[in-house]
Structure formats: structure tokens, C-alpha cells
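Q: Need a 3D model of the following:
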Amino acid sequence: MTTAIQNTQHEFWLQRWDANQIGFHREQINELLQRYYPSTILPANPRTLVPLCGKSKDMLWLSAQGASILGCELSPSACEQFFTDNQLSAELTLEKSFHYFQHDTIKLACGDFFALPLEIAGELDFCYDRAALVALPADLRQIYAQKIAQLLPSGSLYLLVTLSYSDLTRIAPPYSISHAEVENLYAHNFTIQHLETLAEQATSPPQKSPVDNHVYLLRRK
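A: Sure thing, here's the model as predicted:
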């Protein structure tokens, strides 16, 4: 059942993509992903979930490491741009209220992540989240963490990148998420290892306070 706050979030992100207001998108591969991708403890060709994926180029990097990608993204525009921007052809199919864009081992499910069926996700080995949890308001973060736990089987790995900053007056994404909140959201279903905090100075408004990026490796219990 979709809540009012989920509907509001849907409208917000669809409008951002339609207006090309996507300052959150990065053309570079995420440094923390490259540093901490757990290749040595993942199976060969791991089936990898990328929730709220946008048109992230991190999916190309993961695919180059041998991963089979299942991205989930609400915006049809974002899904289309991922393939056109990277000059990839995509086959389009419809299944269980989701439109699927697929090229080789990269598959994007276009629809509401919270409605992604377990049978569609299949047997996942790994989840990568750089910009999903931090995009959600507090009211949805617990629901999101529960959905992740439902999708990931015991023993699977989850690389989570969050950020925190001192400007607590900020009320727009990306949201600041503390270590304590990560523990509160995930400790019941995952073991949690904090790998690194990487400090950076935000360079553009409205976020002018220093930003710390945090990377965690979680394992499903």
C-alpha cells in the first residue's frame, strides 16, 4: 500500500528528473565503491541490487567487475538516459507492473522500489547503495531498510554509503544520517562494519557545511 508520503516523494523525484534537476548525479565512478567493493568475498558474477539507481555510472563499473545488475528506478526518463548516455541498446519488457530495460547483464526495473516483488529480485548476492538511503526522508528510511532486508538473503553483502553534516537545518535531500541511525535501521537484520569516513567540503549551495561520507559493509544475518 502506497502512503501519502511515498506519493509525495514519487512526485518530487519524477519532477526533478523531468526538469533535469539532477545535481545529485555524478559522472565519475564513486571512489568509495572502487576502494571497498568486496570482490574477494563475493561469488563470481554476483547478482547485484542497486536501489533508486538513477542513471548512475557506478552500474557500468560494477558490470565491468563481472556483476549482474538489477537497478530499480522510479523515473522512466532516468532509465532511458542511462542507456542512451552510455550508447547501449536496451530491450523493453513489462512484468508485474514494472517496465524493464535490459542490455546484456544490466537490467533496470522502472517502478516503485517499495513494490519490487521478491520473485523479480531473485537470489541476490550484493546490494550497493550510494544515493538511495540518503535521498529518503526519515519517515521512509525505516520502511526502506525493511525492504532491503526482505530482498537480501542470509549471507549476502550490502555496501552502504551515507553522509553527515553539521547543518541540521537542512530539510532537503541528501539527508544527513548518523552512525546511530544506521545501527538503528539495520542492526536487527545485519552485522555492520564501518569502513571509513571521508571528509569533503561541499562546493555548491544550498549545502555549504563540511560533509563527511561514511561507508559501511553490512552482511545479512
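Q: rest of the way, CA atoms for contacts and neighbours
A: OK.
Q: which residues sit in contact with residue 131?
A: Contact partners of residue 131, counting by Cα atoms under 8 Å, 6 or more residues apart in numbering, are 52-53, 161-162, 174.
Q: Please enumerate the helices of the chain.
A: Counting by DSSP state H, residue ranges of the helices within the chain are 4-18, 31-36, 58-64, 76-85, 118-121, 138-151, 179-186.
Q: Show me where the protein has its strands.
A: Taking DSSP state E as the criterion, the chain carries its strands at 47-51, 68-73, 91-95, 98-103, 106-110, 126-129, 157-165, 190-201, 210-220.
Q: And these: which comes nearest residue 145?
A: With Cα to Cα, the closest approach to residue 145 among those belongs to strand 190-201: 10.3 Å.
Q: Also this sequence, please, to line up against the first:
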Amino acid sequence: MDDRLKAPNDNWLQRWKENNIGWHHVEFNQHLLNHWHALYLPQGSMVLAPLCGKSRDMVWLAGHGYRIRGVELSPLAIEAFFKEHALQPRIEYLGDFECWRDGPFEIYCGDIFDLEQIDNSDVNAVYDRASLV
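A: All right, here's what the predicted structure looks like:
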């Protein structure tokens, strides 16, 4: 990988290692609560959450009957998500990704720019609170 492309990944991983995650909110995103219903997605729909971290919004979505496919570079973030919600993930390997699964959650650990390795034909919606800043 070109060093110019590697630097942002290293920075992201370091921020999680230092727990320097000021963007993480413990409350559900108010815009999600106010506007998600307007999508009229049936329960059971698959929602892609890019750069998901350990977002509690995924828990809200799952609580409303959606399946969640997260993508996150930091294994620390994924581990924290499953631990904080008392989930017992099974881990499998798909391409360059490590996939953590339990219940409605499947979170892929790896670079989102490698996402074409994963079949996402079942994704019905994308929830992005702030990853595309």
C-alpha cells in the first residue's frame, strides 16, 4: 500500500488505541431517531454502516428489526462494541476481512476501500452518521 494511503489508517488505529474517540456518542443520534422512519424499510432489511466504530446507533437499528453490516478498520472498536453489548461474536475470515457476527450484527474489520470483496447485494440502506466528513 502506498504510504500516503497508509497514513490515515495508522492515525485512525492510533486514535482507537489511545481511546481518543471524541466523535463517539453514547446517546443515539437524534437525526436517526427523527428521520429513519421516512425510509419505510421493512424489518429484516440489511443496513450498511460504514466506518461504524462502536456506534450505539447500530443497536437502535437492530432493536427496530434491522440487520446491521458494519465496516470498521479498528479491531479495538469492534471488540468494544461486542463487549459493551454483552454479545458473543463468532469470527470468520472473508478475503482481507475479519467478520464478527452475533445476532443481527455482522461487523467487518478491514479497510472500507476493500469492500468490493464482500457481497453487498443484500444491502437495502446505508446509515452514515459522520464517516464521510
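Q: Now the TM-score, please.
A: Laid over one another, the chains give 0.93 as their TM-score (TM-score structural alignment, normalised by the length of the second structure), with 133 aligned residues with a Cα RMSD of 1.5 Å.
Q: right, and out of the contacts of residue 131 of the first structure, which lies closest to residue 15 of the first structure?
A: Each of the contacts of residue 131 of the first structure was scored against residue 15 of the first structure by Cα to Cα, and residue 52 proved nearest at 15.1 Å.
Q: The second structure: matching residues for stretch 84-93 of the first structure?
A: Mapped onto the second structure with TM-score structural alignment as the criterion, stretch 84-93 of the first structure occupies residues 83-92.
Q: Buried residues in the matching stretch, which are they?
A: Going by neighbour count (16 or more other Cα atoms under 10 Å), the buried part of stretch 83-92 of the second structure is residue 89.
Q: from the middle of its chain, how far away would it be?
A: 13 Å (Cα atoms, centre = their mean, to the nearest Å).
Q: cool, and stretch 55-65 of the second structure?
A: Computed by Cα atoms, centre = their mean, the chain-centroid distance of stretch 55-65 of the second structure equals 11 Å.
Q: Show me what that stretch is in contact with.
A: Identification of contacts with stretch 55-65 of the second structure by Cα under 8 Å, 6+ apart yields 24-29, 32, 43-45, 49, 67-68, 81, 104-105.
Q: What about those, which one has the most neighbours?
A: residue 68 (26 neighbours; other Cα atoms under 10 Å).
Q: I'd guessed that residue sits against residue 44; true?
A: No: here residue 68 of the second structure lies out of contact with residue 44, judged by Cα atoms under 8 Å, at a distance of 9.4 Å.
Q: of the contacts of residue 131 of the first structure, which stay in contact in the second structure?
A: Checking the contacts of residue 131 of the first structure against the second structure (both residues aligned by TM-score structural alignment, their matches' Cα atoms under 8 Å), none of the contacts is still present.
Q: In CSV: the residues you listed, plus neighbour count and distance to residue 59 of the first structure.
A: As requested, the contacts of residue 131 of the first structure are exported to CSV (neighbours: other Cα atoms under 10 Å; distance: Cα to Cα, whole Å):
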residue, neighbour count, distance to residue 59 of the first structure
52, 23, 12
53, 28, 8
161, 22, 15
162, 24, 18
174, 19, 20
